[in-house]
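**Q** Below are the sequence and a predicted model; questions follow.
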Amino acid sequence: MLRQIIFPVLLGIAGCGVLIWLGLWQIDRLAWKEDILANINARLAADPQPFADDVTEADDEYTRVTLSGAPTGQELQVLVSGTAAGTGYRVISRFETEDGSAILLDQGLLPLDGKAAEPLVAPMQVIGTVLWPDDQNSSTPDPDLSENIWFARNVVTMAEALDTRPFMVVATATTPADPRLTPLPITTADIKNDHFEYAVTWFLLAIVWAVMSLFLILRTLRPKDA
């Protein structure tokens, strides 16, 4: 009889062990992600610093900055939905700073029916956050260049298209404000952190596996009808 239950017992222990390990791994990932989010929140809560164009992704992403200059009127429009301002086009502009650098400026959301409106081309003060977004994945369509409709932000591609430095400042506010646009400031609410839900899922699966293994063991031990 003992020999008959060796396999289901080993199967139950192995399965539960793997699922519990996956749950614990997600708990570790949760702590790692929360540390990252705390660091980002600290940067977003800091006072904005004067912009310097020697920023690097490793040291300066999510740093708040102030800068002066003017958009040139050249812009890329990224179709987005689910933002705080609704569905529309993120406007990524070529922005020339007072010292002559050209950078990418995410000015905010343009309503779907606003594509024909003229951009504000005027000197402005900007408060924003330095970012290197790459929203593309393998299923992202190529941009429709004839209609100026993009489907993801990609710093490298957009910098080449607008002939700018390969990083972006996401505007929190501009003075004066472009009346077409609603700024979309960066918050950590936009950064996914599903590790707790994944951990709960793995632990629940471990419980289910244990119950199924126990059922299999009891069924194996049940005397067979003559």
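**A** Sure thing, it's come through.
**Q** contacts and neighbour counts: CA atoms only from here.
**A** Will do.
**Q** Just confirm residue 76 is within a helix.
**A** No - counting by DSSP: H, G, I helix; E, B strand; the rest coil, one finds residue 76 to be strand, located in no helix.
**Q** And it, how far from residue 117?
**A** 14 Å (Cα to Cα, to the nearest Å).
**Q** okay, these two: which has more neighbours?
**A** Between residue 76 and residue 117, residue 76 has the larger neighbour count (other Cα atoms under 10 Å), namely 23 against 10.
**Q** got the contact list for the more buried one?
**A** Neighbour list for residue 76: 90-93, 148-150, 158 [criterion: Cα atoms under 8 Å, 6 or more residues apart in numbering].
**Q** continuing past the helix or strand that contains residue 73, what's the next helix or strand?
**A** For residue 73, the element it lies in under DSSP states H and E is strand 64-83. Sequence order places strand 86-97 as the next helix or strand after strand 64-83, per DSSP H and E.
**Q** Are we agreed that residue 119 is in a strand?
**A** No - read with three-state DSSP, residue 119 is coil and lies in no strand.
**Q** another one to put next to it:
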Amino acid sequence: MTVGGGGSGAAATGRPWGLTLLLIIALAVFVVLGIWQVRRMYWKHDLIARVNVRVRAVPASLPTDARLVSARPGDLDYLRVKLSGVYVASQSARVRAATDLGTGYWAMTVMRLDDGRTIWVNRGFVPEGVTENQVWTGVPAGAVRVIGLLRSTEPGGSLLQSNRPQDDRWYSRDVAALTRAKQAGRTVPVFVDAQQEEGRSFRGSKPVPGLTVVRFADNHLSYALTWFAMAALSGAAIGLVWRQARPKSS
């Protein structure tokens, strides 16, 4: 009787409660991550649909400063707008770029708008070897009209390199830093990627506009399926552990 009682107690205490708890936690985490990715997928699809409508829409006026400041990040990205004003050629900069046309620079120039505001305009792509002086001399004089896409500032630099304002080396279109470096006064907190540019007089070679990449990574479904598969494996592992721990009948 004593031996039998000891065997029953060992079997009871041998249940893999700790491992089971870890697997249950893992299962729950994987399910939550899967659901989160599904929600992200719907959000991304909605974003793509909205952007596709924006980039093909009739150009609108630049939103008010209050709207630009209060907008959440990305809310106004790729809104198609129309600008009219004059460029300030001396307040130009080259920002490193890699495009379908090769590596080179975005030609960024400040525009003083007819409504009194000031905004940075990405006039387009210029190839490797174009100097900053050539960017300046290529800026049209007099009244200019631009149709383009509103973009959020890109602070700091690229993934691999930080902006170096002191050396006039730019790897991202950081509106605030460009404004300080070029002493442009007060500019709106966004910039515009030019699609079309019309002016009375162009000097030198004109940057190639309209190269904005409107593409979004959409891998959320595959990520969601991966997390749900991991959850299923965790559930299967729980069953396997408990089957192996079941006392064998003599």
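**A** Thanks, I have the structure now. Model, not experiment: these values are computed from the prediction.
**Q** quick revisit: what would the contacts of residue 76 of structure 1 look like in CSV with neighbour count?
**A** Listed next are those as CSV, based on neighbours: other Cα atoms under 10 Å:
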residue, neighbour count
90, 29
91, 24
92, 26
93, 27
148, 13
149, 16
150, 21
158, 23
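**Q** mind putting those residues in TSV, distance to residue 138 of structure 1 included?
**A** Shown next, in TSV, are the contacts of residue 76 of structure 1 (distance: Cα to Cα, whole Å):
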residue	distance to residue 138 of structure 1
90	21
91	23
92	22
93	25
148	20
149	18
150	15
158	17
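**Q** Name the nearest of those residues relative to residue 18 of structure 1.
**A** In terms of Cα to Cα, no member of the contacts of residue 76 of structure 1 lies closer to residue 18 of structure 1 than residue 150, at 42.2 Å.
**Q** That closest one maps to what in structure 2?
**A** Mapped onto structure 2 by TM-score structural alignment, residue 150 of structure 1 lines up with residue 170.
**Q** mind listing the strands for structure 1?
**A** 49-50, 64-83, 86-97, 102-111, 124-131, 168-175 (DSSP state E).
**Q** Measure how buried the counterpart of residue 161 of structure 1 in structure 2 is and give me the count.
**A** In structure 2, residue 161 of structure 1 lines up with residue 181, judged by TM-score structural alignment. Residue 181 of structure 2: 16 surrounding residues under other Cα under 10 Å.
**Q** OK, contacts around the nearest residue to residue 181 of structure 2 once chain neighbours are set aside?
**A** Counting by Cα to Cα, 6 or more residues apart in numbering, residue 165 is the residue found nearest to residue 181 of structure 2 once chain neighbours are left out, at 6.2 Å. When contacts are counted by Cα under 8 Å, 6+ apart, residue 165 of structure 2 is found next to 177-178, 181.
**Q** Swap in 10 Å and give it another go.
**A** Counting by Cα atoms under 10 Å, 6 or more residues apart in numbering, residue 165 of structure 2 touches 177-178, 180-182.
**Q** Check residue 81 of structure 2 too.
**A** 54-55, 57-63, 146-150, 192-195.
**Q** From residue 164 of structure 1, how far out is the residue mapped onto it from structure 1?
**A** Aligned by TM-score structural alignment, residue 81 of structure 2 pairs with residue 65 of structure 1. Distance from residue 65 of structure 1 to residue 164 of structure 1, counting by Cα to Cα: 18 Å.
**Q** Helices along structure 2, start to end?
**A** 2-13, 17-55, 65-70, 132-137, 175-181, 220-245 (DSSP state H).
**Q** quick one: what's aligned to residue 141 of structure 1 in structure 2?
**A** Structural alignment (TM-score structural alignment) places residue 141 of structure 1 against residue 162 in structure 2.
**Q** Tell me if I'm right that that match and residue 173 touch.
**A** No - distance between residue 162 of structure 2 and residue 173: 11.3 Å, which falls outside the contact criterion (Cα atoms under 10 Å).
**Q** Quickly list what's touching both of those two.
**A** Common neighbours of residue 162 of structure 2 and residue 173 (Cα under 10 Å, 6+ apart) are 155-156.
**Q** And those two? Which one has more around it.
**A** residue 173 (27 against 14).
**Q** I appreciate the help and will end here.
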